[in-house]
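Enquirer: Build me a model:
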Amino acid sequence: MARILIATTPATRHVNPMAVLVPELINRGHTVWWSRVKHLKPKWSSWEPAINLIFNQGNLFY
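Expert: Next up, the predicted model:
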């Protein structure tokens, strides 16, 4: 599967679309690294973000 790096800017309407896309890519078997800003965590999210948050096969790495 693919290895994907996503970097979102801390601007309105940039983070939420990726909050849907990143888990879907992981569910499809891709390795995804996502860098974003901590204070823009989606309100419905159950995980705690951090600067340079990385998803890798469904696991979180900081």
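Enquirer: going forward, measure contacts and count neighbours with C-alpha atoms only.
Expert: Will do.
Enquirer: do you know how far Asn59 is from Val20?
Expert: Using Cα to Cα, to the nearest Å, we find Asn59 at a distance of 16 Å from Val20.
Enquirer: whoops, I mixed them up, Val32
Expert: Where Val20 is concerned, Val32 sits at a distance of 13 Å (Cα to Cα).
Enquirer: Let's see this one next, to set against the first:
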Amino acid sequence: MNEATTVTLPHGQNLRCDTCQGEIFESRQWKLQTTGMTFMGLDWANRDATCFVCTTCQRIHWFHL
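Expert: Take a look at the predicted model:
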């Protein structure tokens, strides 16, 4: 788990939680699983998503970067 901090988006504004308007997030990586890759046993080959978890309400904001 990463240290909680603000997140600056590519266009220069800080990320704000859609639910509570919080501005402090923990950064995590999750796999984007697909049915086909799971069926073939190749989950490890799926893409990663960068997720920011709001420290106030725990809402997860997903980004495919």
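Enquirer: After superposition, what is the TM-score?
Expert: The TM-score (TM-score structural alignment, normalised by the length of the first structure) is 0.26; 28 aligned residues with a Cα RMSD of 3.5 Å.
Enquirer: Tell me which residues touch the closest residue to Trp34 of the first structure other than its chain neighbours, please.
Expert: Excluding the flanking residues, the one nearest Trp34 of the first structure by Cα to Cα, 6 or more residues apart in numbering is Ile6, at 4.7 Å. Ile6 of the first structure makes contacts with 32-35, as judged by Cα atoms under 8 Å, 6 or more residues apart in numbering.
Enquirer: In ChimeraX, how would I select just the buried ones from those residues?
Expert: Applying 16 or more other Cα atoms under 10 Å to the contacts of Ile6 of the first structure, the buried members can be selected in ChimeraX as follows:
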select :32,33,34,35
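Enquirer: In strands, which of the contacts of Ile6 of the first structure fall?
Expert: 32-35 (DSSP state E).
Enquirer: Distance check, Ser27 of the second structure against Cys54 of the second structure.
Expert: Where Cys54 of the second structure is concerned, Ser27 of the second structure sits at a distance of 9 Å (Cα to Cα).
Enquirer: Which one of these two is surrounded by more residues?
Expert: Cys54 (26 against 19; other Cα atoms under 10 Å).
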